[in-house]
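# Here is the input, now give the coordinates:
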Amino acid sequence: MKKLHKISCLLLLLIIPTFLISCETNDEPVEKETYMMGTIMNFKIYGKNAGTATALVLKRISNIESKMSVNIKTSEISKLNAKAGISGQKLSEDTYSVIEKSVQYSKLTGGALDATIEPIVGLWGIGTDKERLPSKTEIDDKLKLVNYKDIVLDKKNSTVKLKRTNQAIDLGAIAKGYTADEVKKVLLNNKISSAIINLGGNVYAIGKNAKGKDWNVGIQNPLSTRGEYLGTISVTDKSIVTSGNYERFFIKDGIRYHHIFDPKTGYPAQQSLISTTIVSDKSVDGDALSTSTYIMGLDKGLKLVESIKGVEAIFVTKDKKVYVTPGLKDNFKLTSKGFTYEKGR
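Got it, this is the predicted structure:
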């Protein structure tokens, strides 16, 4: 993309935390863990409306998943993919806006982000019981179907069409970010001013923590087991999204094949990066950028992030070097041994 340990500073790891449901009071948060959108999600919500807000959050996530999941045959995405090369599909405002945003990022990243990657994703099957190493012939064949320029947007009629038969859209690189932003809207609409949410690696820190301080968020160490962090940052009202090759992968003949595919090659991205973390106001931006910068590599990724106002990044390379953009240099604290903090570039 991507266990909450009760330690002094409420450290929140960018991994899957473990929450317990607690009673709702003005002081104690409502804590909830659930499995949706193919991942474990966790919520820690403060306030007298926390219980009601939590229920509404789960309903909103379920609604988005029912529209955008390629694994649900009745979803809008599945219907759109089934009509590829034939006709367009009228979409809800949710699905249309996410596809439109994906196309915008495809243009911005030179195709590093490409929602039409689904034929490649399905071919490899990473993260499923059908994962395998395809032949180069198979990959080259499917790669012909990958081209975001074949996504035809009709904003006036909220319709999207894929130009060629067998093309398919997968919004896995951006949908959770959009969902996190929608969760934030639900919470604010229910007068929740303090919460921390984790949608399987997409973290959003809303307001201050229970002590009135910034949330202290831990960044997963990409070379260690879940729960061991690379360093920490302190944030308020920010999205933190991490992508890495440690999330979903398989190993064959000593080679690790992960789930972040390069749309230009059809293979897992093989640049120098092993982890990218994006800090932004909107999670949809963080989601799109964490994936695309991982594919683009260190130099291009840093250049892109530094060109976007209000977006910061933490990049980790194969040789254990950590690079941060200027806005995080006084915030990020490297705590894991064996890594080198590169302050200049």
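# C-alpha from now on. contacts and neighbour counts both.
Fine.
# and Ile86, how far is that from Gln167?
11 Å (CA to CA, to the nearest Å).
# Name the residues of stretch 61-78 that are buried.
When neighbours are counted by 16 or more other CA atoms under 10 Å, the buried residues of stretch 61-78 are found to be 61, 64-70, 75-78.
# Ok, stretch 209-224 next?
Of the residues in stretch 209-224, those with enough neighbours to count as buried (16+ other CA under 10 Å) are 209-210, 214-223.
# one more to line up against the first:
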Amino acid sequence: RDSSELMRLCRRSGGGPVDISDDLFRVLRAAQRIARASDGAFDVTAGPLSVLWRQARRQGTLPDGAGLAAARARVGHDKVELDERRRTVRLLQPDMQLDLGGIAKGFAADEAIATLLRLGIGSALVAAGGDIVVSAAPPGANGWRVGVAALEGADRPPAGYLMLRNAAVSTSGDAEQVLVSGGVRHSHIFDPRTGQALTGRSSVTVVARNGTTSDGLATAVSVMGAVSGIRLVDSTRGAAAFVAYADAGDIRSRESSRWRALDFRRSPSWSVEHFSEPLRPH
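This is a model prediction of the structure:
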């Protein structure tokens, strides 16, 4: 919305430091941490590219090179300055546009769980689209049973099930919102560093200690690909990931080291060919 705090901040890009709410500061601080760890594969400054690719999907045509270059020039996590002491943010370049779509739902689910805990509700599940945050297990259960989406989409049987408590899980996939041009399938997920949409099919599920982290990491891993993405997850304390992707008509998967320690029950109706050798980045 034009009246939102985020949009008011964007309108002041290119100017001086701006006082922002504690909630927005915490989201941006988490986003910048993931952006640095992923070398920009996750970047909330990618709003100009988001707008360009949404328009491309509506029109059914790829963005032109000049438009991509102009949008890309306004993107970069190094264009954001956070002042921890003053609780301010400065957007260094004019006409910047922040897009929190890859992290805000996870943060909102975290806040909902925190509110329920303050109200004395110690066992709950909060779902925000592809992001789920849970507290203690339901009475008489070992945890919350959460389905892991299959590569083919939410209308297909889950790839398997996780049993979780006091954790978060997020899935980033491209089964929907695609643009097909010249026989090439372009995902709604794009690489902020190049401006180009992903052309391979993948589904990334990340488990972490909170939804803010799992949400941001799921997007980052989608962009980075299985090899680099799993390396990022393994370097993130308390995080685990499962990546499924299409390769020459087959579905392959890769798991992080901590994923193998989770209570993951693969669905008998969904099987993948698992390869333990290093996989090629997308």
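# SS state for the most centrally placed residue in structure 2?
Nearest to the mean C-alpha position of structure 2, by CA atoms, centre = their mean, lies Thr219 at 2.8 Å. State at Thr219 of structure 2, reduced to three classes by DSSP: H, G, I helix; E, B strand; the rest coil: helix.
# What residue in structure 1 is paired with it?
When the structures are aligned by TM-score structural alignment, the residue of structure 1 matched to Thr219 of structure 2 is Thr291.
# got it, and Leu116 of structure 2?
Using TM-score structural alignment, the equivalent of Leu116 of structure 2 in structure 1 is Leu187.
# With adjacent residues omitted, what lies nearest to the aligned partner of Trp259 of structure 2 in structure 1?
In structure 1, Trp259 of structure 2 lines up with Leu328, judged by TM-score structural alignment. Beyond its immediate neighbours in the sequence, the residue positioned closest to Leu328 of structure 1 (CA to CA, 6 or more residues apart in numbering) is Glu312, lying 6.7 Å away.
# Next, find the distance separating the counterpart of Arg226 of structure 1 in structure 2 from Glu5 of structure 2.
Per TM-score structural alignment, the equivalent position to Arg226 of structure 1 in structure 2 is Asp155. In this view, Asp155 of structure 2 and Glu5 of structure 2 are 36 Å apart by CA to CA.
# burial count for the match of Trp259 of structure 2?
Here the number of neighbours of Leu328 of structure 1 (other CA atoms under 10 Å) works out to 17.
# Same check on Val51 of structure 2?
Considering only other CA under 10 Å, Val51 of structure 2 is surrounded by 13 other residues.
# residue in structure 1 matching it?
Aligned against structure 1 - with TM-score structural alignment as the criterion - Val51 of structure 2 pairs with Gly122.
# in a strand, that's where its match is, yeah?
No: Gly122 of structure 1 is assigned helix when assessed by three-state DSSP, not a strand.
# Where do the helices of structure 1 begin and end?
Using DSSP state H, the helices of structure 1 run over 50-68, 76-82, 93-108, 118-124, 136-143, 175-189, 283-296, 298-306.
# buried sites along the fourth one?
What it means is helix 118-124 of structure 1. Buried residues in helix 118-124 of structure 1, counting neighbours by 16+ other CA under 10 Å, are found at 118-121, 123-124.
# how many neighbours does the counterpart of Ser172 of structure 2 in structure 1 have?
Counting by TM-score structural alignment, Ser172 of structure 2 corresponds to Ser243 in structure 1. Counted with other CA under 10 Å, the neighbours of Ser243 of structure 1 add up to 29.
# again, but for Lys83 of structure 1
Other residues near Lys83 of structure 1 come to 20 when the count uses other CA under 10 Å.
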